[in-house]
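> Prediction below, plus the sequence it came from.
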Amino acid sequence: MKTYDGAVKNGRNIVSGLGDCKYRKTREGGRNPVNPRARDGCDTPCVGHARRVAMFLRGIVALLLAGLFSSGSLAATPSLLGELFSPGAEGHTLAETDSGPAGPGGHLTITVDISTQEMTVENDWGTVYTWDVSTGRSGHATPTGRFRPIRIHEIWYSSKYENAPMPWSIFFHGGYAIHGTTDIKHLGHVASHGCVRLDPRNAKVLYDLVKQVGMQNTTVMLIRS
C-alpha cells in the first residue's frame, strides 16, 4: 500500500531528525539550541525543533490510520445513499415502505391504469412501485377487470407474433400477460398487441414479488381512470 509505505518512511525520517538538535553554552552560562547540520556550517539556532516534533506526531497519526485501513478494520461498506440515488430502471420507481415488500402469506395488488399507461404495485402496507407500461394499441385492446395470475414463466415465446420473446411473463387472462419488452422507448404509450409491457428490469422485480407471495395472493386490476 503506497500511502502506508510512504507514512512509514516519513515517520522514520522524522525520528532520525529529532537527534539533530544540540545545545551550546552561552556566556551567561545558559544553553541555546543549535543545529549542527546547517548548510553554512555555523551553529545556527535550532528553530525547526518544534516543527519536527509536530511532524513526528503527525507521522505517528498517519502510521496508525494507515495500519487501520490496511488491516480492513475500517473497510468501506456499500453506501446506502449511493444505492438509493443510483439510476434505476425506466419509468418511475418508488422506494419500498418501511415494512418492506409483502412476505410469504402477504398480498400483492397490481393495478394497470390504461388511461395513464402506469402500473402501481401495492402490498399490505401501501404502494411500493409505480412504473410506466405499454398496453394494447388500436385494434389490440387490453382487457379490463379483476384477475389473478394463472401461470408465470421466466421466459415465454409468443406463438402468435413471430415467436417474440416475453421475459418474466405473468399470465392473467388467457394469452394476455404482463411481461418485459425490448421496446422500452414506447413505455408510457399504447404499443402492444394486448399484453402489458414493462421494462425488463421492472418485469423481473414484479415476477419475483409474485413468486414470493404466491399467485393465489396476487390480484391484477386493469382499469381506465
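Thanks, I have it.

> Only C-alpha atoms from now on, for both contacts and neighbour counts.
Will do.

> in a strand, that's where residue 51 is, yeah?
No: under the criterion used here (DSSP: H, G, I helix; E, B strand; the rest coil), residue 51 is helix, not part of a strand.

> take the one below as the second:
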Amino acid sequence: MVSSLLEVPAAMAYGEYRWQDVLHSSPGGSGAVMVRVDLDRQIISVFRGGEEIGTAVILHGVDEYPTPRGSFPVIAMMRDHVSATYDSAPMPFTLRLTDDGVSIHGSDVQAGLGTHGCIGIPSEFAKRLFAVIHVGDVVHIV
C-alpha cells in the first residue's frame, strides 16, 4: 500500500517538482525507496517506506530512442557524470538502470525536448533523489 504526502494542487509544468521527505510515520524518513516512472503521463514518483515523497515532470526517449519499460534496479550512481556518447552532455546525479546506458539524470526539462532513452528530471529533484536512493533500489517504468 502506498500513500501520498504531497500537495500538488494543479498539473505541474515542465521543470517543476514537489519534494517532501519527512514522513509522518517515521520522523527523519526511513524505509525502502521505490521509483515509478509513468512515460504516458511524463511523471516520476518517488516512494520511501510506502509513502510518496517526491514527484516531477520528466523527459523521456524520443521515437527513435525509446525509453524501455519494465523494472530496473539501480546498477550504478554517478554524481558528476558526463556523456561519452552525446557531445559530453552533463548528466548530473546519474542513476544507471541498464548496461547499455539508460539512466535517470538531471536535465533541463523543457517542453518539446526528449532524450536518447534516458529519463531526464529537473536537476534539483535529481540531487534530492540521489541523496535517498541506493544501488539495488528498483525503478518501475510503465
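Right, received. Where do you want to start? All of these numbers come straight from a predicted model, not from anything done at the bench.

> tm score of chain vs chain?
Structural agreement between the overlaid chains, expressed as a TM-score with TM-score structural alignment, normalised by the length of structure 2, amounts to 0.81; 126 aligned residues with a C-alpha RMSD of 1.9 Å.

> quick one, helices of structure 2?
Applying DSSP state H to structure 2 gives helices spanning 123-132.

> what ranges do the strands span in it?
Using DSSP state E, the strands found in structure 2 span residues 3-4, 17-19, 33-38, 43-48, 51-57, 70-73, 76-82, 90-96, 103-107, 119-122, 138-141.

> These into TSV, with extra columns for distance to residue 63 of structure 2 and mean neighbour count?
Compiled in TSV, those are given as follows (distance: least, C-alpha to C-alpha, whole Å; neighbours: other C-alpha atoms under 10 Å):
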stretch	distance to residue 63 of structure 2	mean neighbour count
strand 3-4	32	14
strand 17-19	25	18
strand 33-38	16	20
strand 43-48	18	22
strand 51-57	19	23
strand 70-73	17	15
strand 76-82	23	15
strand 90-96	21	23
strand 103-107	17	26
strand 119-122	14	26
strand 138-141	16	19
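
> Tabulate the ones you listed (JSON lines), appending distance to residue 132 of structure 2.
Compiled in JSON lines, those are given as follows (distance: least, C-alpha to C-alpha, whole Å):
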{"stretch": "strand 3-4", "distance to residue 132 of structure 2": "17"}
{"stretch": "strand 17-19", "distance to residue 132 of structure 2": "12"}
{"stretch": "strand 33-38", "distance to residue 132 of structure 2": "7"}
{"stretch": "strand 43-48", "distance to residue 132 of structure 2": "9"}
{"stretch": "strand 51-57", "distance to residue 132 of structure 2": "10"}
{"stretch": "strand 70-73", "distance to residue 132 of structure 2": "14"}
{"stretch": "strand 76-82", "distance to residue 132 of structure 2": "12"}
{"stretch": "strand 90-96", "distance to residue 132 of structure 2": "12"}
{"stretch": "strand 103-107", "distance to residue 132 of structure 2": "14"}
{"stretch": "strand 119-122", "distance to residue 132 of structure 2": "15"}
{"stretch": "strand 138-141", "distance to residue 132 of structure 2": "13"}
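
> Check the spacing between the residue in structure 1 that residue 39 of structure 2 lines up against and residue 3 of structure 1 real quick.
When the two structures are superposed using TM-score structural alignment, residue 39 of structure 2 falls opposite residue 114 in structure 1. Using C-alpha to C-alpha, to the nearest Å, one obtains 59 Å as the distance from residue 114 of structure 1 to residue 3 of structure 1.

> which residues touch residue 150 of structure 1?
Applying C-alpha atoms under 8 Å, 6 or more residues apart in numbering, one finds that residue 150 of structure 1 lies in contact with 170-173, 215.

> The same query, at a cut-off of 10 Å, please.
With contact set as C-alpha atoms under 10 Å, 6 or more residues apart in numbering, residue 150 of structure 1 has these partners: 170-174, 177, 215-216.

> how about residue 24 of structure 1, what's its match in structure 2?
Residue mapping for residue 24 of structure 1 onto structure 2 gives no partner, with TM-score structural alignment as the criterion.

> and residue 24 of structure 1, which of the three is it?
At residue 24 of structure 1 the chain is in strand, as set by three-state DSSP.

> tell me the contacts of the match of residue 39 of structure 2?
Contacts of residue 114 of structure 1 were listed using C-alpha under 10 Å, 6+ apart, and they are 133-136, 141-144, 188-190, 196, 222-225.

> how far away is the residue mapped onto residue 59 of structure 2 from structure 1 from residue 14 of structure 1?
When structure 1 is aligned by TM-score structural alignment, the residue opposite residue 59 of structure 2 is residue 134. Using C-alpha to C-alpha, one gets 69 Å for the distance from residue 134 of structure 1 to residue 14 of structure 1.

> and these two? which has more neighbours close in?
Each of residue 134 of structure 1 and residue 14 has its neighbours counted (other C-alpha atoms under 10 Å); residue 134 has more, 31 against 20.

> my guess is that one contacts residue 141, does it?
No: Residue 134 of structure 1 lies out of contact with residue 141 (C-alpha atoms under 10 Å); the separation is 11.2 Å.
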